[in-house]
Structure formats: C-alpha cells, structure tokens
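In: Sequence first, then the predicted structure, then my questions.
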Amino acid sequence: MITTTKTGAYLVNGTDLIEDSAEALEAVAAKTGKTPDKEEAKKGTIAYSILKAHNTSGNMDDLQIKFDKLTSHDITYVGIIQTARASGLTKFPIPYVLTNCHNSLCAVGGTINEDDHMFGLTAAKKYGGMYVPPHQAVIHQFAREVLATGGGMILGSDSHTRYGALGTMAMGEGGPELVKQLLSQTYDIKMPGVIAIYMTGEPVKGVGPQDVALAIIGEVFKSGYVKNKVMEFVGPGVASLSADFRIGVDVMTTETTCLSSIWQTDDEIESFYEIHGRKEDYKKLSPSDVAYYDGVVKVDLSTIRPMIAMPFHPSMAYEIDFVNANLEQMLHETEERAKVSFGDKIEYSLKDKIVDGKFLVDQGIIAGCAGGGFENICAAADIMKGRYIGADKFTMSVYPASTPIYMELLKNGVAASLLETGTVLKTAFCGPCFGAGDTPANNAFSIRHSTRNFPNREGSKVQNGQISSVALMDARSIAATAANKGFLTPATEFDGEYNQYTYHFDANIYKNRVFDSHGVADPDAQIQFGPNIKDWPKMEALPKNLVLKVVSEIHDPVTTTDELIPSGETSSYRSNPQGLAEFTLSRKDPEYVGRAKEIQKAETALVAGDDPFKAVPELENVVETIKKSGADITLDVESVGFGSTIFAVKPGDGSAREQAASCQKVLGGWANVANEYATKRYRSNLINWGMLPLIIEKGDLPFKNLDYIFLPDIRKEVEDKADTIKAVAVSGDQTKEFTMTLGDLTDHERQIILDGCLINFNRQ
C-alpha cells in the first residue's frame, strides 16, 4: 500500500516518522530530549547537505549549483558542444562523458549517426573528455559503474539521469543547462522541497523494482505531489533492497516529474562500489537525528504486487491480477485513451488480443537503464529456464545495460539459458525505449521493462496510419509472460526458485575500449564534422513588441516531449537544427511546420530589411487592427517581432531533450502558452532558447488556432519583472485584451530571454 501525507513530517533517528501536527513537537521531544526547530530540521535531510555542498550563491533559498560531472549521449552532445563552441568553449572544466547508446544502429540517413560519433570522439580529445563507443554501455549504467560518487552531483542531458541509490544527486536537463556548466556558469533554482519516500517491509517473491516504481508513480503523478521536488528514500525498508533493486526504482523517479532523488546508503551500496573497484567513492548518507520533510510517500513494500502501466503513460499503473480480472474494461479504457491522443486518424483495437479469456501480448522487451540490470536479467532467466517462447508471433529480446554485465551473463551461463528459450540477446542500446529499435507490428502490444510508454514512443507513425502500444512491466513478469507464450502473467505465479548470482565487474572492458583524456585537453586536435552537422541559425533579441500567430492548439491533458519532437529515427537528425525542425509536432499536428514556416517569412523579411507584408500579406490587416487599439508599431527588428506560438494545456512531460523547444525556435517560435508546464526541464529549455514560457489561467481561451496574439511592450515587461503580461487576441478585425504570466524567472533567465537565446547571452 502506498499513501501520501497531507502535511510534512519529522523523521527521528532515520526510522520514526512523526507527521506534522500540534502534538508533533512534543512527540519528537519525547524521543530526542529536545524540542525541534522546524527550519533547522529541514537542514537535516540528505538532499539539503548535498545541495549546500554544491551551492555557490551563499544563499540556500536561491541556489547556484556547480556540478561535479556531466554526461550526454549521441542524441544530445553534438548540439551541446556546438552551442558551447559558439560561446567560447576551450576546455571541459569538469569531467564530461559522451556515450553512444541512442543513435547506435547507424541505419538512418546514411553516415550521419557515425559522423556524430566521430564528432564526439574528436571533441573529447580536443576538450578533454571521455568517449564511450556504441554498444559498450547505456548512458546511465556507465555513470553508475564509473561516475557516481557518494555525496556528489551529476548533470546529464537525458531525463533519466538518476543515481540517487548510489548516493549521487543527479538531474536530467536540456542541453543548454550543460552548456552553462561547460562555461563555468551555474544551475540556478529555488531551494526545492524534499519529500520522504518512507519504505517499510520487504518485497514478496516475484515483485521487482519496476513494480515498486510503477506503484509509486501511479500514486503521485496525477496529484503532482513530488513535482519539481527531491525524492529522498529513507526508512527501514530500504535495507531489504539490493543495490540493483534500488537502482531500478530510482531511475523511474523521473516519471513522477520530481527534480531529483537521493537515498540513504549502507553496506549494500558500499559493496556495489567495492565490486566496481571504487570503494573510496562510497559515502555513508543518512538523515540527521531529526530531519523535516515537506511531505511523505509511505511505501509498504510487502503490499506491492506485480504491476503493469497500461498505454499511454507510466502513471496508468494497475496490478496485473486486476487487469486480468477486468480485461475487457481495461482494454476498452485504453482504446478510449487512444482516441484522446490520436482522434479518428487510425483504427486502434485491443479486444482481438483476448484469447480464451486471457490477454495475449505480442512482444516482450527487457532493456536499457531501467530493465537491463544484472539482477533483472538473471531473474528473468530463472523464470524462463526450461520453457520456450514458442514459434508463433510472440518475440522476446533482452538488452544488457553494459558490456561488463553482458560478459558476466556469458560467464555464469545466464546468456545461454536465455538463448535456449528463444529469447534474443542484444547489445547495450537505448533504442527500444524511444522507438529506434524493436518497433512492434501495427496494432501489436508490447510489454517492456523500460522507462516510458508514451504515444508513438515505440516507433509507430500515426501520420502513416500506424499504431502500436507499450505497457511497462517488471522483467520478472515479462519473463513469466514469455514462459506462458505471451499470455499476460504476473511473476508471483512462478513457483520455482531464484538462484543467487554473484556479480563480477570486469574493468578491462572499458580500459581497452573507452577513450579517456583524464581531463587533458588537446587544443591541436581537429574536430571531425559530417555533412549533417550544422551550426545553430542566428536568433534575434526580444523586440519591443511581438505579433504571434497561434499555429497549434493542443487540449490533451498532458503533451509529452515525444509529441513535440518525435523520438525514434528522427533522433539521427538532431545534429542539424534546420533538418530536425521539419519533424516538429509531426505526429501530433502535421500542419504545424508549414504554418510556423509561413509566418516566419515575415520575420525573415523584416531582418533582411524587406517588407514583411509582402512576405505574409494577411499580416497587414492584423497590424492595422492592432494599431487601432493604440499600439505604436514600426516595421523594424527593434520595434516588432513576427513569429509563432503554440498552446498546450500541460506541455513538456518526459524527455530532457532541448529540441522539443529549440525546433520551435528554429521555426520562428517566440513563446509557448500553457496552463502549466509539466516539468522544469521543458520550461528551462524554452527559456534557454529565448522563448517566453507564458502561463494562462485554465478556462475558455481568448484565442483559437490561427488567431494572432499581440504582446505590447513585452521587452519592457520582461525587463521590469512585471507580474502580469498584457496581451491582445486578434481574430479577423476583432480584438480582445487578456493577461498572462511568466512565472518565476531568475535575473539570468530574464536576460537570456531578452538576448534571444543562451548563445546570444554568452556572446554578450
């Protein structure tokens, strides 16, 4: 059972939880002998101590963080380094690891994926970084094995940058935040709230880390209970979990929309570091004798049963037994959710997967930073041993998260055991998680121990009439399902025994293959560019006024970054800002790109000194209508900017990928309008690309798609830190005044918006 408190709580001696109330102080005093001070007790969390050690502002309310290490993969590092180079980068100031686990197949667009890899290798040589070749390790497993340190902080350009189980507070952000660190700038945030994930009991046989993670996500996602906060895992139940189990839960905290995570550490984690030859990097972490948390998620591990997150979000979490008992209803609800995302564009039906009253799925995948761990794969092999997936359409693939894990599976016989069942073993690769590998057949249903199951993330293309779907499950229940030839089965039905496997880490695998500059830059090294690698286009500073055309209107409850810029094969184009921009919203609103490019013609003409009305004739009437309201607009780049905006209820859930924002900017986007932003990551990406993160209250919109929004004196309002942003909706010859807000912005963020983007800011 998982519950949340309505108030904060004190944790005494790491075990006794006392919810905040009129009697709480007396209760704490009875246990400790002194009355606690709440503000002092807030400093007793593990999170506070780590943030304090990395804060450079001298003010714990307004943090300016410098991280210890950085990490990126081959979807993001080219753009990051190109941005930093344009801003004067000469050397990586802290360790920066470039992994190659996303665009590993080199199967799209000819040479462009491998060209990116060569860019990464030569950049690591020139600027003093590390380079992990394709198929060696997924980004987060390499970080666990090589980078994590007790009490450290790591920033990564992948949303699942989470190493809290190892005592490292890690955050996934868009590329521009890494650029700031590369330029010796800081990560600026308000002191986040800290939520205790208070664990008791221990998991029953057959329950794995994904089950625990999905149960937590299902409880907290919709309410936003941990949104933009730090999840701190404490309590007596933590000791019952292995290091791999904790890691498997920890990596999924991203799906709660929290800011980061951290765990208390013990002998189990010390052993992990020792196995990896880094015992000196271990640090025992625990809350102070009295620590105060802003909220508590109570997790009784013994009550959790095998879970399944139905399409199309990790929060659609149910017990597998419940789904099997209510199969028709559950599949009908999934079909109805599909209509919200896809409308009537495609035919989507799951009812034909009910065979003799059971749910027959088409594919099983255990992969990546969440599923590809040693213990998960060994447990799956034990469940499947002596069984066969059959010769029908059900398929099963397993991707160990790193070559050292793969090596141990070969040595201990687990690999052979899996292959005998009909399972395919593949190399370390993140592709199944984001649609660059193992895309199911049309209307097929895949069960995966991976991180996400958003619409289209598995690689299908609605614009081409395709649809398939993914449910998230733990490796153990996926194996039980595979052993049952594809019929959905919880691992608690496995009545055999799990073997005890000892992991041995072979460091020579990386020593012989990973390039490590040991922090020594080579200024004479030449970066190798491929023909697809392009510089960022020039971006203008924020003008006095903005005239924006609404070119997409999305009313889904949540819009994911996968819908804003699709994953899958489009990832190969992420070194080419203009090329990638052609895919923006392509699977959600195929007309977006054409509409955005059309209004962008006006800005292009204005910058060139030409007549914007000739480029976009309808603008002349729009501007005349605006002038009738008393606005003073002259046709020059300092007075006015023409461009586009989108409206979405709650955009930005999911990936850290900056391209969800930068592609809009490349196409002339000046702003987003939303009721709220799903994650800090996405909002920060908007800001770093010079886009206004506008917020409008829920309710009837004063504008509709293809209308215009005029923002008078917007530059001055940003400069003056205005509480409200004045706006005018223009529809034909009708106008309607309304207001929006920008939310909290740091001084640096305001200046980035004023300058037009982070690149311009740094050039100043």
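Out: All right, it came through fine. Numbering: from 1, shown residues only.
In: rest of the way, CA atoms for contacts and neighbours
Out: Fine.
In: quick one: the helices in the stretch 101-250 of the chain?
Out: 112-127, 139-142, 175-182, 209-220, 243-251 (DSSP state H, counting those that start in this stretch).
In: nearest to Asp589, of these?
Out: Among the helices of the stretch 101-250 of the chain, helix 175-182 comes nearest to Asp589, with 25.0 Å by Cα to Cα.
In: this is the comparison structure:
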Amino acid sequence: MITLIDKSVTLFNGKVLVAEPEKLSDDELKARLAEEGEHYEGSLPVQSGEGTMARRIVAAHDSYRGDGLLHLKFDALTSHDITYVAALQTAVACGLEKFPVPYVLTNCHNSLCAVGGTINEDDHMFGLTAARKFGGIFVPRHLAVIHQYMRETTAKSGGMILGTDSHTRYGALGTLAVGEGGPEMVKQLLGRTYDFAWPGVIAVYLTGTPRPGVGPHDVALAVIGAVFASGFVKNKVMEFVGPGVSSLSAEFRLGIDVMTTETACWSSIWRTDEKIAEFFRVHGRPQDYAPLEPDAAARYDGALVVDLSAVEPMIAVPFHPSNAFTIADFNANAGDILRQAERDARELMDNPELDVDLTGKLRGGTFHVEQGVICGCAGGNFENLVAAAQILDGGSTGRGAFGLSVYPSSMPVGEALMNGGWMQKLISAGAVNYPAFCGPCFGAGETPCNQGFSVRHTTRNFPNREGSKPNAGQWSAVALMDARSIAATAANGGALTSAFEFADRLAEHEPYVFDAEIYAKRVYNGFGRPHPETELRYGPNIKPWPGIAPLPENQLLLVASVIDDPVTTTDELIPSGETSSLRSNPLKLAEFTLQRKDPNYVPAAKRAKALEEARAAAVKDGGGMPAELKKLLELAGIAAGRVGLGSLVCAVKPGDGSAREQAASSQKMLGGQANVAREYATKRYRSNLVNWGMAPWIVGDADRARFKTGAWLFIPGVRAFVDGDGTEIEAELLDGCTRLPVTLSLPGVTRGERDMLLAGCLMNAYRDEKNN
C-alpha cells in the first residue's frame, strides 16, 4: 500500500521516480526511463528540491539575503478566535499600524463555549474592531471554519499563506501554507520575514484509484501511520505527484492535505489540474488558478509511493492519528488492540488505577461505540457529507446510546447540502445538524459520556482532546475514521463497520454549487481600507502581556516537571477545550499549564517565580532573602545580582500538535525560561519557545535521565553564550548537595533567534529595535 524510499530520488516528466539516478550511467538511466515509455535529455538536478513546485514557490516569496536562510513573506494570513487576540495584542504593542496583506480573522473555535460569561463574544468584538482599525477581514461565528473559508475565498495556486492554526494546509489548491504560533504572525503583520532553513522535499507519489467506500481520511491515516514514528517527513514539504493525483476530486485531495500536519511535515503542495481549475471556477475565482507541475526533472530527499487502490477503510485508535489500523484488522484483533489502548490510557494519564474499560465494548465479537461526529476542516466538506447521506439514506442511527452529529464546514456547504436534499436524508436517519464549528476537534463540544468512545472524522485523537477530565474521574476516548465508515457504523447503530459494507450505495451526484452571497452579505472585508480612528473594544477578560525581563548573565532554573512520554502534545502542555476560553487572559490561562499531565507543575513554577521576585527585590532594595534562596545561591556560588531564576520542563519530544503559542507563553507567564528535550516534535513549537524567550535546549539521553523534578539547572555564562556563536554549553544540575554536569546544545539557532532569546521575547526585541 505504501513504500518509503529513504534516499534521494528524481522524478522525470512527472511520471517516473528513479532513486539516486546519479549513480546510473547515461545508458542505464535511458533504459530505466524507456521501460516506462519516457525520455529525458537534460542534466540531473543536484540540489535538494531542485525542479520541485515547492522550491519554485518558496523562491518567489524569498527575500534573499545570502545568509543560507529563507526569508519569506506570505500573500495572506489567517487566525481564529483562540489565537488572534494574543497575536494582535503583541503586534499592537510592537507598533502595528495596518495589515500589510489580507488578514482573515475567523470565529470558529470558541463560538459554542458556554464558559466564562461574555468572554467569547468579547473576543469576537475585539477582532471585529481590529479588522476595522487595521484593514482586515472578519468572518462572524458559525459562518465557516477557518480552513474552509480560506479554501473558498483566499488560497491561490502558486501562493503562500501563514495561519496561526497547525492545520493551515491548502496545498491541494497549489498554495504552500504553513501553520505557526502567534509570534510568527506578528512578524508578518509588522512587515518582517519568516526565517527558516530550506526544509527539503519528500515526493508523495500517488498511483491507482481509491475503491468505493475509501475516503480521504483513510488515505491520510494510512500515510500518517507509515511516516510519523520515524520522522520521515518531519519539518519537510510533502509534494504530491504522480498519476494517482488525477483520480482524486479536489475535495478528496483537500481532505488528505489538511491531515499532512499530523505527519509533522512543514507544509504540502500538490500538482494541479483541471479538477482544481474547476474548484476555482465554482468558487468564482478562475483567475486564482494556475497549472503547477514539477520540472521535467525534479530532485527529492526521499519518497512515499502510495497505491491508492490498495488503501482500505482505516481507524486510528487512541491516542494519535498515527496509531492506525485497517478496520478489517481492527475487527479481527480488537481485543489485543483495545487492551493496548487501555494500557496507554493509564500510562498517559499517569494513573494506573484509572477506570478504563474498552474491551467491555466488545459484544459478540463486535466493537460498539457511543458517538459519531463528522466535523470541521477535515470532515465537514460537501462530498464527505453527501457520501454519509447516501449510506444512511432510508436507514436509522437507532434509538440506543449511539448518536451521530454532522457539522458542515461552512454555511455555503450547509446550504448546498440542504438544497440537494442531503441534509434531510441525514436528519431523517437520526443525525443532528450543527453549524460550522471546530469544537469537537479540540474538546469544546460533543464530549462523550464517561467511558464513552467516539469515532470522528476530525483531525486529532490526542488524550483528552474530546474534552474529558481524567483528574476529575472522567475518561473517554476518540478514534479517527472517515465519514463513510462513520456513516456505516451509524447505519449499524454504533457497531463499528467498514464503509466497504455499504459501498454499493455510493454513487455519482450533482456537483457542489457555491453561494458567494452568504459571505458577501455577512463578512466584513476591510482589507486596504483601514480606519485608524477605530477604538479597539476590550472585554474584561482581555489582558495585556505583563512585562518580561531579558536573559540574565547566569541562570538558575527549577526543574518543575519531567515528562518521560515518547511524545508530549501541545494539548498536554496547555489543555484545549474549555480552558481555551481564557486565551485572552495570559495569567489566568497559565494556571492550567500541564494541568492534566502534571498537576504539580504550576505550584512548582510559581515557587521558582516567587524566589526570583524575592531575589530581584533584595537586589533592588538591599533587603533580606528567603533561606531557600540563600542556600541555593551559595550552592551555585553566584551573587544574587548576577543571576536570574526561573523554571523549565524536561521532556523527550514535546510540541506535537497545535500551533497555539499558549503552549509556550503560559510557561513564560509562570516564570518558565527554557525547555530541555531530546528533540522538539515540530518546528512551530520550537519557534514558539524562541519567540517567547525560552531556550529550546537539546540534551542527550544520558544527560536527560539526570533531570529530576525539584533539582535546579545552573547555566553559568548563559547570556554570553547566547550572544556568541557557540552551540554547546556546560551546565550543572544542583540537587541537594549533589552537582551533576550536563551538556546543553542549541543546534541550528540563528542570529535572529539569539537576539530574541537575549531580549527575553519577541516584544522586547522589537521594542529595543524601535527605541534604538
């Protein structure tokens, strides 16, 4: 089904992949191409990405400086209502005057959170006044989820878009799109650049045609399962090529594309064709289409060869999209797979006594679930919901515990489903129709019952992503499946079922009709027409960022938490769901940092922060210091005026998942100054740390094993080190009277990142520049 080629490959004429053709003689290469009916006479590309679509698009957006880095400016920007307030607050503090490119503010994440009184709508009013003041685009709540709106109105072939949501992916339309944290958005809003080393490109070579019953989520889960654990495409571009691309509709491609985020890749791009041209025509934007193909010879750093005809309906069991099985294999081995999921649950929740019973859902050899959800940027599109309606037409979801919810990804999609009679078929079968909303994807709606199991066509199935609270004795879980198999499961009253069993119901249907008037009559589009006299409307929960100190000469950092899980998600670092309602109040939100993973983290971090405040006061006023602080300074052999105190988190591989900057800023609000890890799961999380003045230290496994909760990391000369050009520094772990040496490294740190760390955060760095 999927073959990985872990060596350089060259794609000839868009059709023939040859591994390391430079090792073949001219005659051997000609013979290899002739076998496939192809011919090539040019020179071979030698650089990473040479001849690829990705390289061509990036070059067109690069402000070349000759320093070995890309310096990118994007064509358009987008944020939703969990991320735009923080980004705008930072940009305003740095002197924002107007939006330099179209900036779309959507309201699709906290529009149904019944938490905190007026705070959700207060943020929306802040966003609307910001769009008016600075010349932006404001999409009111329930009108569209962020990525569907960008597909329908903004993405262009050959363009680049930056979003403060990790699933910012429009590669199927020919747009290289990147999801990052808020500080990277701030840089673009201030006319600065996105600085990044060339990421490399992996070819995703598609062949064949999906069988009836196989949907985009099945292909996506198969790909994620094949590459995530090894990091095969981590921080690279996935470039989709090959004859199989043409067998997929535009929406099928978009459904795969949005899930590439879960491979840990940097971005994605697809070759375009008449089906993509038709997508732009349907949406009234034919001028935004351009044909995209690799050059006659394009060099890739590796390849995935995917036979679409061999893909089967899939299920990703808790707790990651890469934990993927065919539904046939799952049903044949459900007991073993579920027992492993139970063990994973107890381990990930750090509670061996947690009441977890998945095997009890096996009845007569069939696994039964309580809930199905088809939702958001991955699941809620027209073709997915039409397929679900075809499978359920004339059927019933039953009168038992199982319930099915459907959320069209935009109001135009919902209207088209109603006009075609598809929504009526779903409702008649027992499905409940909701407006466009991302909540079920991140735990702000549709939380199952305790011990409940939900199958969802959404983006993630991380621990507690569905909204349960294990530390309150609640636990439920999510598995990812395609809309077609979810509908098949619904047709069987919640008994897990492959869409292959209902494939004969899937048929051609009338094409999607887009109604642009829905947006024209409701969306505020002020791009290019800022009104600087507009006052930003602040709600009582919208608080400014507090003052942040620059990097001190030396550091003492409390090891406030040690996490030994193979991967730590951003949802574990700062929980999503109802806590996201507090996103505009940095200090309140920080109280939930690592709440579900390590409840002892917040009090430990606060303890270190209190010691730093006592140290600073003593230096300023000449007063006394707490006994604990005196003892610590004596052990380190450092004077109070020459050191700064803070805290850190030590993990194996933190930062998988969401782009939310709060995963870093919440630590910073509690006095966090660094993280220590074997590696960082994503580029976006590492960037969030740096932009918030937190050093992303790397340590070897032997040194990482020395980190214990409650110890202090002493980094002498840290400011001089960061100000220089070294990549390794010697430090010590102080634990009681024990001193253990450790080596810290900052590989790949750029001059700009060093300046950010020295200043203490992005805001400080930009203020310093302005004042100088």
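Out: Yep, it's here. What you see is a predicted model, and the numbers here were worked out from it, not measured in a lab.
In: Reformat the helices of the stretch 101-250 of the first structure as TSV; add mean neighbour count and distance to Arg337 of the first structure.
Out: Output for those, formatted as TSV (neighbours: other Cα atoms under 10 Å; distance: least, Cα to Cα, whole Å):
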stretch	mean neighbour count	distance to Arg337 of the first structure
helix 112-127	24	35
helix 139-142	26	31
helix 175-182	24	32
helix 209-220	26	16
helix 243-251	24	26
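In: Could you pull up the residues touching Ser498 of the second structure?
Out: Gly213, Pro313, Ile327, Ala328, Ser485, Ala488, Thr489 (Cα atoms under 8 Å, 6 or more residues apart in numbering).
In: Matching it against the first structure, which residue comes up?
Out: For Ser498 of the second structure, the equivalent position in the first structure is taken to be Pro490, counting by TM-score structural alignment.
In: now Pro102 of the second structure
Out: For Pro102 of the second structure, the residue aligned by TM-score structural alignment is Pro95.
In: Would you check that its match makes contact with Val520?
Out: No - with contact taken as Cα atoms under 8 Å, Pro95 of the first structure and Val520 are classed as non-touching, separated by 10.0 Å.
In: Can you pick out the residue with more neighbours from the two?
Out: Using other Cα atoms under 10 Å as the criterion, Pro95 of the first structure and Val520 rank with Pro95 on top: 20 against 15.
In: so who does the closest residue in space to that one that isn't next to it in sequence touch?
Out: In space, and not counting its chain neighbours, Pro95 of the first structure is closest to Lys69: 5.1 Å by Cα to Cα, 6 or more residues apart in numbering. When contacts are counted by Cα under 8 Å, 6+ apart, Lys69 of the first structure is found next to Ile94, Pro95, Tyr96, Leu147, Met153, Ile154, Leu155.
In: gap between Lys69 of the first structure and Thr56 of the first structure?
Out: Taken as Cα to Cα, to the nearest Å, the spacing of Lys69 of the first structure relative to Thr56 of the first structure amounts to 16 Å.
In: swap in His555 of the first structure?
Out: Here His555 of the first structure is placed at a distance of 41 Å from Thr56 of the first structure (Cα to Cα).
In: now Val238 of the first structure
Out: Val238 of the first structure sits 32 Å away from Thr56 of the first structure when distances are taken as Cα to Cα.
In: again, but for Phe454 of the first structure
Out: When Cα to Cα is the yardstick, Phe454 of the first structure and Thr56 of the first structure sit 38 Å from each other.
In: Show me which of those two is the more surrounded one.
Out: Per other Cα under 10 Å, whichever of Phe454 of the first structure and Thr56 has more neighbours is Phe454, with 24 against 17.
In: Would you mind finding the match for the more buried one in the second structure?
Out: Using TM-score structural alignment as the criterion, the counterpart of Phe454 of the first structure in the second structure is Phe462.
In: now the strands: where do they sit in the stretch 251-400 of the first structure?
Out: 260-263, 290-293, 295-300, 307-309, 317-319, 354-355, 358-359, 363-366, 395-398 (DSSP state E, counting those that start in this stretch).
In: do you know which of those strands lies nearest Lys628 of the first structure?
Out: From these, taking Cα to Cα, the stretch that ends up closest is strand 260-263, at 49.6 Å.
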